[in-house]
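Undergrad: Give me the fold of what follows.
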Amino acid sequence: MAAVIGIAAAAVVAFLVIGNGSGPTGPRALTPDEANRLAITRFRNYQAGGRAVTITVPSAAGGLVITGSIDYRGKLGYGVVHGTGRDTSSDGLIEWTAATVLVHPMANTPAQAPESPPGSDWYSRPMQTTGSALDTSLAIALGLGSDRPDNAALLPQNGATWTGQDQLGGHQVDVMTGPNANGKPGTAGNVRYWIGSDGTMYRVQVNVASEPQPVVIDFDTQRYIPVPPVPGVGPTR
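TA: The predicted model follows:
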């Protein structure tokens, strides 16, 4: 999993509003229950096998939105890319692993990726570890699954906090700051998690060094479609 490069940055107001202002607000230390839910939230994605996602990638030149699915056991993502506030030159299909990004440009990109990807006209390149908000966002999203829980006892020691409550997609959630997608100590505050009562992850917001606005990853935004490997690129099971 690629590490998240975090910096303190002002976030878009729409993503910072927590609750309706009538409930308690933080930040404050995590309770034991909150620490346990934060510790298992990436493991919940792995247990689910895969999740439907919408990844909003910021850019001064116009952002990108990836709508698709991630197989957290196979470590493989697949979806469609649409530009926002920019031309359509980046639109098309995309599939990615921790090491490789494949793109399939399309003149008329559908709202959702076809269940069976085209068998040709894919362009492959290595995943960039620095300098690309898109690749950083893809790596972050792929890293939000783990085959084991994090250490709940260490999360408060490493600076994880509770910051408030929210309603998201019909779910009552707690909003917590926590470690990056590797569970790396010292990164609490760079990542904000919207977590349900059973530890299910519904949104993640990450500050990245290359952009003044955060990457936002929303889950269950559409029906989950099992991720089909592009011919010649299989899951890393």
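
Undergrad: alpha carbons only for contacts and neighbour counts from here, please
TA: OK.

Undergrad: any idea where the helices of this structure begin and end?
TA: 13-16, 32-48, 133-142, 154-157 (DSSP state H).

Undergrad: Go through those and pick out the most buried.
TA: helix 133-142 (a mean of 24; mean count of other Cα atoms under 10 Å).

Undergrad: could you say what helices and strands that one packs with?
TA: Helix 133-142 is packed against strand 50-57, with contacts defined by 3 or more Cα pairs under 8 Å, 6 or more residues apart in numbering; DSSP states H and E.

Undergrad: now for the strand it packs on, which elements pack on it?
TA: Applying 3+ Cα pairs under 8 Å, 6+ apart, we find strand 50-57 packed against strand 63-71, helix 133-142, strand 215-219.

Undergrad: Now do the shortest one and strand 50-57, the angle between them.
TA: I take that to be strand 215-219. 150 degrees (axes from the mean of the first three to the mean of the last three Cα atoms, to 10 degrees).

Undergrad: another one to check against the first:
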Amino acid sequence: MSNQRRLRLILSAVAAAACLTGCGQQQNSPDAEPPKRLTTEQAQALAVLRFNNFSAGRVPLTIEAHGAVTLRASVVVDFRAGAAYGDYTTSEPGSSEPLTSGVIAWSTDQVGTASGTADGAVPAATAWTQRPMDASQPTDVALALALQLGADRPENPVLLQQSGARLLRVEGKGDDTVYVMSGPGRAAADGSPGTAASSRTTYWVDRTGHLVRFEAQIGSGDPATFTVGDGDEAAIPGKVLRFLRRTS
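TA: Got it, this is the predicted structure:
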């Protein structure tokens, strides 16, 4: 199976989950203002966020995703290489006691894990456990979504305004302003754009179109959160990239 076909299958699991859990996931507090149509500035910020990530090349992400286990990972995502690498732990739902821990690496079609080394060195190729991405696993859907936060071209802001993406609220002021926006919702049966209530994604984006945080409803409806870290990140080691390019 090709990388792109596998990725499409994995990402379709997000939409499938919406059918299982229903709409209305994006709910504001009773006192919050209703979602608003995006202004031109807001639509432009949303339109370039993936392109900005791709242009940066490597972006540090902290991920928390829920499924049969809870996955927490602190990784570097290399959008140009289509890969991610870093530390991870898993735990039982509702617990912080680790079940497993070590390093994790993934591409669009496979995932590898290994025990961490005492000196922080990259584990040898023989130390990795390798498996295909699994579209039925919410945590794998979250890993695939992380790679989709970068793209080599901007989106069309006009189409985003027409898609059902909405402004939920504005946080901060001035240069610290962050737009909290729902992504495009599921289209209605008559083909009309989805609403904020039917959206499975929420973006925190600054005025220049740089992602601060991303949240997606996966699996049974639990959120997967992706928080962008600060600072420059080292490149993913070449031996990890070679490992990810190996066939299963």
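
Undergrad: what lines up against Leu154 of structure 1 once you look at structure 2?
TA: Aligned by TM-score structural alignment, Leu154 of structure 1 pairs with Leu159 of structure 2.

Undergrad: Whichever residue in structure 1 pairs up with Val48 of structure 2: what's its closest spatial neighbour, skipping adjacent residues?
TA: Aligned counterpart of Val48 of structure 2 in structure 1: Ile40 (TM-score structural alignment). With Cα to Cα, 6 or more residues apart in numbering as the criterion, Ile40 of structure 1 has its nearest non-adjacent residue at 4.7 Å, and that residue is Pro149.

Undergrad: residue contacts, the match of Val48 of structure 2?
TA: Arg148, Pro149, Asp150, Gly199 (Cα atoms under 8 Å, 6 or more residues apart in numbering).

Undergrad: and which of these is nearest to Asn158 of structure 1?
TA: Nearest to Asn158 of structure 1 out of the contacts of Ile40 of structure 1 is Asp150 (Cα to Cα; 12.0 Å).

Undergrad: My guess is that closest one contacts Arg44. True?
TA: No: counting by Cα atoms under 8 Å, Asp150 of structure 1 does not reach Arg44; the two are 11.2 Å apart.

Undergrad: rewinding a little: format the helices and strands packed on strand 50-57 of structure 1 as JSON lines; extra columns: distance to Leu30 of structure 1.
TA: Listed next are those as JSON lines, based on distance: least, Cα to Cα, whole Å:
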{"stretch": "strand 63-71", "distance to Leu30 of structure 1": "29"}
{"stretch": "helix 133-142", "distance to Leu30 of structure 1": "23"}
{"stretch": "strand 215-219", "distance to Leu30 of structure 1": "23"}
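
Undergrad: Of all these, which one is nearest Glu34 of structure 1?
TA: Nearest of these (Cα to Cα): strand 215-219, 19.7 Å.

Undergrad: against structure 2, where does that closest one fall?
TA: Against structure 2, strand 215-219 of structure 1 falls on residues 224-228 (TM-score structural alignment).

Undergrad: For the matching stretch, give me every contacting residue.
TA: Contacts with stretch 224-228 of structure 2, where a contact means Cα under 8 Å, 6+ apart, come from 59-66, 142, 146, 211-218.

Undergrad: Is there a neighbour count for the residue lying closest to Ser107 of structure 2 once chain neighbours are set aside? I'd like the number.
TA: Residue nearest to Ser107 of structure 2 in three dimensions, not counting chain neighbours: Ala83, with 4.5 Å by Cα to Cα, 6+ apart. Neighbourhood size, Ala83 of structure 2 [other Cα atoms under 10 Å]: 26.
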